[in-house]
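**Student:** What shape does this take:
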Amino acid sequence: MIRRRSLLGAAMALPALPGLARAQGAEWKPDRPITLVVPFAGGSGTDAVARILAELLGARIGVPVVVDNRAGANGTIAAVQAARAAPDGTTLFVTTNTTHSANPSLMKRIDYDPVADFTPVARVGNLPFMLVVGEEVKARSLRDLLEMARKSPGQVSYASGNSTGIVAGATMARMAGAEMLHVPYRSTPPAMTDVMAGRVTCMFVDIAAGLANVQAGKLRVLAMSTKERSALMPESPSMAEAGLEGFDITSWNGVFGPAKMRPEIVATLNAAIRQAIDRPEVKQRFAAIGFEAFSGPPETLDSFVRAELVKWRELIEAAGIEKE
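**Tutor:** Below is the predicted model of the structure:
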């Protein structure tokens, strides 16, 4: 298990708002630091988002925030830890569609329920994914890559460090009618390392995790996983433009607490997150790391998760992925 903790002070970039809870009709303030449990390792896109969020939330609520990376088992280790925590607002889960959309359809057994075992707090935004290859790979476009895969069945491989990488890779192979080898990893950083080293041909990686390596010339972008071009990478074609019409897969981030959190706790945390993210300079800060930041009320996240469970089940079934 990879564990990484980082204590971020409360008095950081934004001023604390002593009257925040009262202004929102709530009277809650934590009496100890808040822990943000993250289901992926340091260096992943969700980790980068959580660390900015920790700074913002600490400044708004007025207590330090701890980021606790609990990578492994496709996010289930972190999910179980967060679900079993006391519902007092001091343990939150910063997670994605891996634990809360895809795992029930990817895994034969998970020891948590993404709806019943959690309290929705706030949507945070989206993590657009890009299909990348290492600099030594000859393919200069998606069509080139798929032609390689069709000519050499099982010789072109794709890495994955999360459910989006798993499902996007399998969907690409199915839609292209190509046999491709899946190479799974515990998290995104080691998967990227092997793609850059040429041990794996390609992978779908979120912009937040992969952008620095793209800019350094260590990875080359062939396409974006979304239906339309991403505003964060406008020069890169969508998968549909690049040759796979109808391909549209992206990842999202949200904040949850354990089940049965009191309404005033949820209201305070939701207000703090939304007031921070709504600031233009904060949106720009997230955009700089490849994250589309936005938020909304807890009820919106709840209905969104229920719909995403259905969507990802359909994606996984269509890709022919069997539960493991």
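
**Student:** Only C-alpha atoms from now on, for both contacts and neighbour counts.
**Tutor:** Will do.

**Student:** Can you classify L131 by secondary structure?
**Tutor:** strand (DSSP: H, G, I helix; E, B strand; the rest coil).

**Student:** Contacts for the longest strand anywhere in the chain next, please.
**Tutor:** Identified as the longest strand of the chain according to DSSP state E is strand 118-127. By CA atoms under 8 Å, 6 or more residues apart in numbering, the surrounding residues in contact with strand 118-127 are 45, 83, 206-208, 250-261, 266, 269-270, 273-274, 277, 290-302.

**Student:** Please check the residues you listed and keep the buried ones.
**Tutor:** Buried members of the contacts of strand 118-127, counted by 16 or more other CA atoms under 10 Å: 45, 83, 206-208, 250-259, 261, 266, 269-270, 273-274, 277, 290-298, 301-302.

**Student:** distance of K227 from E135?
**Tutor:** 25 Å (CA to CA, to the nearest Å).

**Student:** give me the element N69 is part of.
**Tutor:** strand 65-70 (DSSP states H and E).

**Student:** Can you tell me which helices and strands that strand packs against?
**Tutor:** strand 3-8, strand 34-38, helix 45-61, helix 76-83 (3 or more CA pairs under 8 Å, 6 or more residues apart in numbering; DSSP states H and E).

**Student:** contact partners of it?
**Tutor:** 1-10, 33-42, 47, 50-51, 54-55, 57-58, 77-78.

**Student:** Only whichever of these are buried, select them in PyMOL.
**Tutor:** The PyMOL selection below is limited to those of the contacts of strand 65-70 classed as buried (16+ other CA under 10 Å):
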select buried, resi 7+8+9+10+33+34+35+36+37+38+39+40+41+42+47+50+51+54+55+57+58+77+78
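
**Student:** quick one on the thing from earlier: could you give the separation of the strand holding N69 from the chain centroid?
**Tutor:** 15 Å (CA atoms, centre = their mean, to the nearest Å).

**Student:** try stretch 173-187
**Tutor:** 19 Å.

**Student:** buried ones in it?
**Tutor:** A173, A176, A178, E179, M180, L181, H182, V183, P184, Y185, R186, S187.

**Student:** Among these, name the ones in helices.
**Tutor:** A173, A176 (DSSP state H).

**Student:** Quick one: distance of stretch 307-317 to the chain centre.
**Tutor:** Worked out by CA atoms, centre = their mean, stretch 307-317 lies 16 Å from the chain centre.

**Student:** I should have written stretch 126-133 there, sorry.
**Tutor:** Distance, centroid of stretch 126-133 to centroid of chain: 11 Å (CA atoms, centre = their mean).

**Student:** and for comparison, fold this next one:
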Amino acid sequence: MHPKLLGACAFALCMTSAPGASDAVAADAPYPNRPITFVLSAAPGGASDSVTRMLAKDVGTRLGQPIVVENKPGAGGIIATNAVAKALPDGYTILLTFPQAVLNNRFLYSKLPYDPLRDLTFITEVSGGVMVMTVASGLPVTNIRSLLAYGDKHGLTFANWGPGSYAHLVGAYLGKSKKIDVTPVSYKGEAPMLQDLAGGNVNVAVSSLNTALPFLQSGRVRAIGVTGTQRLSALPDVPTLAEQGLSEREYEMTGLVLMMAPAGTPAQILLRLEKETRAAIDNPKFRARLQMLGMYAIGGGAAHARKHYDEMYPVQQRLVEISGAKLD
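**Tutor:** Okay, the predicted model is just below:
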């Protein structure tokens, strides 16, 4: 038995005749018998927060218990991820996070307070979000070809939402692979990044559709490509990067939302969470909401999530190495 669970069970035995003992022995009752917490490594108000709250409501209904969403943003997902990695593995503390926290950070930091594969276990991938490459509307660029031509002559200032972010890594990779002088410019989030792009202070950025859409609709920025393998229904005239010759795996990256639990969580609880989460993901209303946010449903379960993780591992390692990013 996991040492944290062992301690909890020992405590429960000591308290069986004490007031409130039913709470102490809750671990022995059918799962779930009390509220569950989804810990999200993002701030309130964004697309991932919206998705997580919608998912929590549906999964909670299916499980017969309320699910509380606790936002723990910061440090590239380390704060939230570490909190769940250290939590009791009883199925009541679940992590919703992104590849940076459990994959990229392995290369960005020389030491992490957790080991993603030792301290956590996969439940499922929830959703993916295609990223949009945009340029300032005043820049004489309409597609990847003209962006590369402009960059070859003038260099590029490539905005990102923080060192080590996908936007930072893909900008560095573009510069290296196409032999273009690319200068990274970091911001504290996508919104201020796009504000500066709209003002013409930087040349190009990569962001989520949800954040970019108001800027695109106002005409202040222009979309020149999307990541992933297919076009966005919201931007049907904008080709993928692959269609424009950027076909390497490094350009396919999407805004992935992962669901994980502390290692040692009983198998039957993991299977129950996977089953109910996948059912919620298959809900047409959930999928329609994702589409409105420029996202798509994944599901697939634990085995699929681990397989995808293993496939992404060498890609992200190359991106970090090429960028030279270190966050220690």
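
**Student:** circling back to that earlier point, matching residues in structure 2 for the longest strand of structure 1?
**Tutor:** Residues 120-129 of structure 2 are the counterpart of strand 118-127 of structure 1, counting by TM-score structural alignment.

**Student:** Equivalent analysis for stretch 259-272 of structure 1, please.
**Tutor:** Against structure 2, stretch 259-272 of structure 1 falls on residues 263-276 (TM-score structural alignment).

**Student:** At which residues are the helices of the stretch 101-250 of structure 1 located?
**Tutor:** 103-106, 142-151, 163-176, 188-196, 207-215, 239-242 (DSSP state H, counting those that start in this stretch).

**Student:** Which among these is found nearest to P128 of structure 1?
**Tutor:** helix 207-215 (6.2 Å; CA to CA).

**Student:** corresponding residue for Q217 of structure 2 in structure 1?
**Tutor:** In structure 1, Q217 of structure 2 lands on Q215 (TM-score structural alignment).

**Student:** what's the neighbour count on that match?
**Tutor:** Q215 of structure 1: 10 surrounding residues under other CA atoms under 10 Å.

**Student:** In TSV, list the helices and strands packed on strand 65-70 of structure 1 along with distance to P120 of structure 1.
**Tutor:** Output for those, formatted as TSV (distance: least, CA to CA, whole Å):
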stretch	distance to P120 of structure 1
strand 3-8	24
strand 34-38	14
helix 45-61	16
helix 76-83	12
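
**Student:** So which of those is nearest A197 of structure 1?
**Tutor:** Here helix 45-61 is closest among those (CA to CA), at 20.4 Å.

**Student:** Which part of structure 2 matches the closest one?
**Tutor:** Going by TM-score structural alignment, helix 45-61 of structure 1 sits over residues 47-63 in structure 2.

**Student:** Give me the contact list for that stretch.
**Tutor:** Residues contacting stretch 47-63 of structure 2 (CA under 8 Å, 6+ apart): 32, 38, 40, 42-43, 66-69, 96, 210, 257, 276-277, 280-281, 286, 290, 293.

**Student:** ok, I289 of structure 1 - contacts?
**Tutor:** I289 of structure 1 neighbours (CA under 8 Å, 6+ apart): A48, I207, A208, A209, L211.

**Student:** ok, the second one to A307 of structure 1 distance?
**Tutor:** Distance check for I207 of structure 1 against A307 of structure 1: by CA to CA, it reads 24 Å.

**Student:** Pull up the distance across stretch 75-89 of structure 2, start to finish.
**Tutor:** 23 Å.

**Student:** which residue numbers in structure 1 go with it?
**Tutor:** Under TM-score structural alignment, the match for stretch 75-89 of structure 2 is residues 73-87.

**Student:** how about that stretch: buried residues?
**Tutor:** Buried-residue list, stretch 73-87 of structure 1, by 16+ other CA under 10 Å: A73, N74, G75, T76, I77, A78, A79, V80, Q81, A82, A83, P87.

**Student:** Would you agree the first one is in contact with R186?
**Tutor:** Pointing back at A73 of structure 1 there. Yes: contact between A73 of structure 1 and R186 holds when scored by CA atoms under 8 Å: they sit 7.0 Å apart.

**Student:** ok, now which ones touch the corresponding residue of structure 2 for G290 of structure 1?
**Tutor:** Under the alignment (TM-score structural alignment), G290 of structure 1 maps onto G294 of structure 2. The neighbours of G294 of structure 2, taking CA under 8 Å, 6+ apart as the test, are G129, V130, S208, L209, N210, L232, A234.

**Student:** need the contact list for the fifth one.
**Tutor:** By CA under 8 Å, 6+ apart, the contact list for N210 of structure 2 reads A47, L293, G294.

**Student:** between these, which is nearest S110 of structure 2?
**Tutor:** A47 (30.2 Å).

**Student:** Which stretch among the helices of the stretch 101-250 of structure 1 approaches L20 of structure 1 most closely?
**Tutor:** That would be helix 207-215 among the helices of the stretch 101-250 of structure 1, by CA to CA, at 30.2 Å.

**Student:** and that closest one, how far from the chain's centre?
**Tutor:** 14 Å.

**Student:** mean offset of that helix relative to structure 2 (after superposition)
**Tutor:** Superposed on structure 2, helix 207-215 of structure 1 shows a mean distance to its aligned partners of 3.1 Å (mean CA distance after the TM-score superposition for structure 1).

**Student:** Let me know the angle separating that helix from helix 45-61.
**Tutor:** 120 degrees (axes from the mean of the first three to the mean of the last three CA atoms, to 10 degrees).

**Student:** what angle sits between helix 207-215 of structure 1 and helix 188-196?
**Tutor:** Using the same axes, to 10 degrees: helix 207-215 of structure 1 against helix 188-196 is 30 degrees.

**Student:** Return the residues in contact with the counterpart of V102 of structure 2 in structure 1.
**Tutor:** Under the alignment (TM-score structural alignment), V102 of structure 2 pairs with H100 in structure 1. H100 of structure 1 makes contacts with P114, V115, V305, L309, as judged by CA under 8 Å, 6+ apart.
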